[in-house]
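Asker: Pasting the sequence and the predicted coordinates here, then a few questions.
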Amino acid sequence: MTAFSLNPEQIAWRTELRALAAERLRPLAEKGEPGRVNRPLVAALGELGLLDGLFGTGEGPAGDGPARGGALGLCLLRESLAHACTEAETALALQGLGAHPVAEYGSAAQRERWLTPARAGRAVAAFALSEPGAGSDAAALALRASRDGTSSWRLTGEKCWISNAPEADFYTVFARTTLDAGARGVTAFLVPADRAGLSGTPLDMLSPHPIGALAFDGVRVTTDDLLGEPDRGFRVAMTTLNRFRPSVGAFAVGMASAALDATLAHTAQRDAFGGKLSDLQAVSHQVAEMAMRTEAARLMVYAAAAAYDRGEPDVARRAAMAKLLATETAQFVVDAAVQLHGACALRRGHLLEHLYREVRAPRIYEGASEVQRGIIAKDLYAGAAADG
């Protein structure tokens, strides 16, 4: 079944990506330690050229081209990897979040020093936006950047729920440079992990990928560390999130597709009540519902990505709709798959046990479902008022 009229080249690339993930990346993922950065896996993503697809300027398998570039290509990449190896997909996405601000707003020196090794998988990136008191409300950031002379600041405060922390090599950090200015008083900085005064601790989370907290004790940053302009960092954050939100939906669709495929195989083979599980109308109708919702989510994700690539004005709303529908759908599909598999799906190491833990977090990170609904409603009312 195709999605959003994928052309033959894109379909072939999806098949290639699934094979790469299963044959080259999954073995590396299985050797990794839950909750830790898997550097061999990140390096393999770089060696295969897959990290190039995060920035749309590479020449590897995920580089530019009519089938593979832009947000649409990124969605296809993330969905395909997620179907076969969620760890590989997550490692790739975290590189994108952490390094995209450098690609988009960094200086030539910053890109040479950090973006080049990040794209090659030799340096691990992280996106440090959330704080203990500022998760969904990103404009409420409290990490303070106090002036220290005319060309430097001191960062003081905390970040929390930061993927790849505390093991990343560099962080895109958002700090408050102007008090009582809301979103307009935030600045983005590139902070190397070895900067004096920066420390971190890992957090033990439900999801198996690395997440930690960071503490900034007077960490010095200068104008050379700026990403974009002072007090314009919120734009850096939102540009990055708008770029990746549709592809979070693609990650969710990939997980839903994997759960659906597993359910089709299981229910067609499992003997029950004198026949196969799939012979029961309650089961077959549930599977049909799972397939319908997965395809609807896929179509919305790809439509949002295509709108982003065309530069349409309603990208924020469409990205929010795509992330919301896809992540909520994936939760439903994976849960239904567990129910139809029964107790075997609850056993540690089962695909669905793994997906059940993975699928919960995307409804929270990069804007919780409630935040997405707020974005959608605000845009709809603004449009209605303009048409008024």
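Answerer: Structure received.

Asker: Please count neighbours and contacts with C-alpha atoms only from this point.
Answerer: Will do.

Asker: For this protein, which segments are assigned as strands?
Answerer: 125-128, 144-147, 152-163, 170-176, 186-192, 198-202, 211-222, 226-227, 271-272, 275-276 (DSSP state E).

Asker: and those strands, which is most packed in?
Answerer: strand 125-128 (a mean of 28; mean count of other Cα atoms under 10 Å).

Asker: coming back round to it: can you redo the strands of the chain as TSV with distance to Phe4?
Answerer: As requested, these are exported to TSV (distance: least, Cα to Cα, whole Å):
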stretch	distance to Phe4
strand 125-128	30
strand 144-147	44
strand 152-163	31
strand 170-176	33
strand 186-192	35
strand 198-202	39
strand 211-222	33
strand 226-227	35
strand 271-272	36
strand 275-276	33
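
Asker: let's bring in a second one:
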Amino acid sequence: MMDRSFLSWPFFDDVHRRLADEVERWATENTGHIDHENVDDACLNLVAGLGAAGLLQHTAVDPAAGGRLDVRSLCIIRETLARHDGLADFAFAMQGLGTGALSLFGTDAQKREWLTRTRAGKALSAFALSEPQSGSDVANLELSAVRDGDSFVLNGEKTWISNGGIADVYTVFARTGEGDGAKGISAFIVPADTPGLIIAERLEVIAPHPLARLVFDNCRIPASALIGSPGQGFRIAMSVLDVFRSTVAAAALGFARRALEESVKRANGRHLFGAPMSELQMVQGHIADMALDIDAAALLVYRAAWLKDSGAERVSREAAMAKLYATDRAQSVIDKAVQIHGGDGVRKGSVVERLYREIRALRIYEGASDVQKIIIARHELARG
């Protein structure tokens, strides 16, 4: 049984502890038979189920509940879902990331049209930021949005777009030219059925998720599709990532907790050289390192989430630390789990083999580990 003592930490309120129990029950009942060979249908079904359970209410700002996202709740949900199944975590996460710009900067009309549907699990969302030449370097994006009367016309490409091909709505960042670099980017809502939006290619990765390359070919959208103000897109994107970057760390934490859980069961249940594997000092060393990395990561994750929920305008440094440490150490924890499992650890379909494939992408998306180091260093140098 997983150690849940961290929920007693002062980062959390009773509402978070109740939420953890609720998500645990849902995940136990609904993630045991996910079809990972058909990720499109699996994600559609997961989003519908999460919506019916009310868990997607946490993915978007509710004006009646104070008008903010509770990052600790998002992290608890992602950590719990990831511990049970990576695709369940993905399905939940994209409903938040995909509509994050709308939640934080959208008009009331935009929110009414889309957030009511995404929170209910009746529409899937996607966050279209990355391009072939501008992944980590967001300010260098090239997709253009040219004003034409009461419309904008989009031309260019996006790639590595999660939920690409199955999303009902895309939040798209494009260059509108108010200034150079980051100053000339705006954000838009683009429904999936908009003429000129083309799913050019479905992309396959080592841990199956719905991903696609998108092409915008004279894709015309109304001026009312603009999120926030012209030229505000870079700030919007960074504000969204400032919230959701901590949740990526939480998902990595969930993967790591599952790896430790499986490793403890393996060590206690397998005999080597006439004694339980758990009596081998090397195995004990691995278990100790895994537990240490997990607790240290959890402290960083929930510090960042707590700071954001406590009213900090930006937590870029703390979120970067959480994502960098939690994802890198989860990779190490899972590698140790594979080692403890031996041949079974690389057997296709085993829990730790699946975790081994799932964790690698988290060190890349929403800011690669190297980018997190740059963010942290720049904050420290600026303070100096």
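Answerer: Yep, it's here. Keep in mind that this is a model prediction, so the values were computed, not measured.

Asker: Mind checking the TM-score on these two?
Answerer: Once superposed, chain against chain, the TM-score is 0.93 (TM-score structural alignment, normalised by the length of the second structure); 376 aligned residues with a Cα RMSD of 2.0 Å.

Asker: that older thread, relative to Thr327 of the first structure, which of the strands of the first structure is closest?
Answerer: Between Thr327 of the first structure and the strands of the first structure, the tightest spacing by Cα to Cα is seen for strand 152-163, at 18.4 Å.

Asker: contacts for that closest one?
Answerer: Outside strand 152-163 of the first structure, the residues that touch it by Cα atoms under 8 Å, 6 or more residues apart in numbering are 94, 126-132, 142-148, 175, 203, 209-223.

Asker: could you redo the last one with a cut-off of 7 Å?
Answerer: With contact meaning Cα atoms under 7 Å, 6 or more residues apart in numbering, strand 152-163 of the first structure is reached by 94, 126-128, 130-132, 143-148, 210-223.

Asker: so how far is it off the chain centroid?
Answerer: 21 Å (Cα atoms, centre = their mean, to the nearest Å).

Asker: what's the answer for stretch 348-361 of the second structure, then?
Answerer: Using Cα atoms, centre = their mean, the distance between the centre of stretch 348-361 of the second structure and that of its chain works out at 17 Å.

Asker: before we move on, what about stretch 287-306 of the first structure?
Answerer: That offset, for stretch 287-306 of the first structure, works out to 18 Å (Cα atoms, centre = their mean).

Asker: again with stretch 271-286 of the first structure
Answerer: 36 Å.

Asker: rewinding a little: what about the strands of the first structure, which gets the closest to Leu380 of the first structure?
Answerer: strand 186-192 (26.8 Å).

Asker: same for the closest one, what does it pack against?
Answerer: Here strand 186-192 of the first structure touches strand 170-176, strand 226-227, helix 233-269, going by 3 or more Cα pairs under 7 Å, 6 or more residues apart in numbering; DSSP states H and E.

Asker: same thing but 10 Å
Answerer: Other elements packing on strand 186-192 of the first structure under the criterion 3 or more Cα pairs under 10 Å, 6 or more residues apart in numbering; DSSP states H and E are helix 86-105, strand 125-128, strand 144-147, strand 170-176, strand 211-222, strand 226-227, helix 233-269.

Asker: So which bits of the longest one are buried?
Answerer: Judged by neighbour count using 16 or more other Cα atoms under 10 Å, the buried positions of helix 233-269 of the first structure are 233-237, 240-260, 262-264, 266-267.

Asker: Endpoints of stretch 357-374 of the first structure, how far apart?
Answerer: Stretch 357-374 of the first structure has an end-to-end distance of 26 Å (criterion: Cα to Cα, to the nearest Å).

Asker: now that stretch, how far from the centre of its chain.
Answerer: Counting by Cα atoms, centre = their mean, stretch 357-374 of the first structure comes out at 11 Å from the chain centroid.
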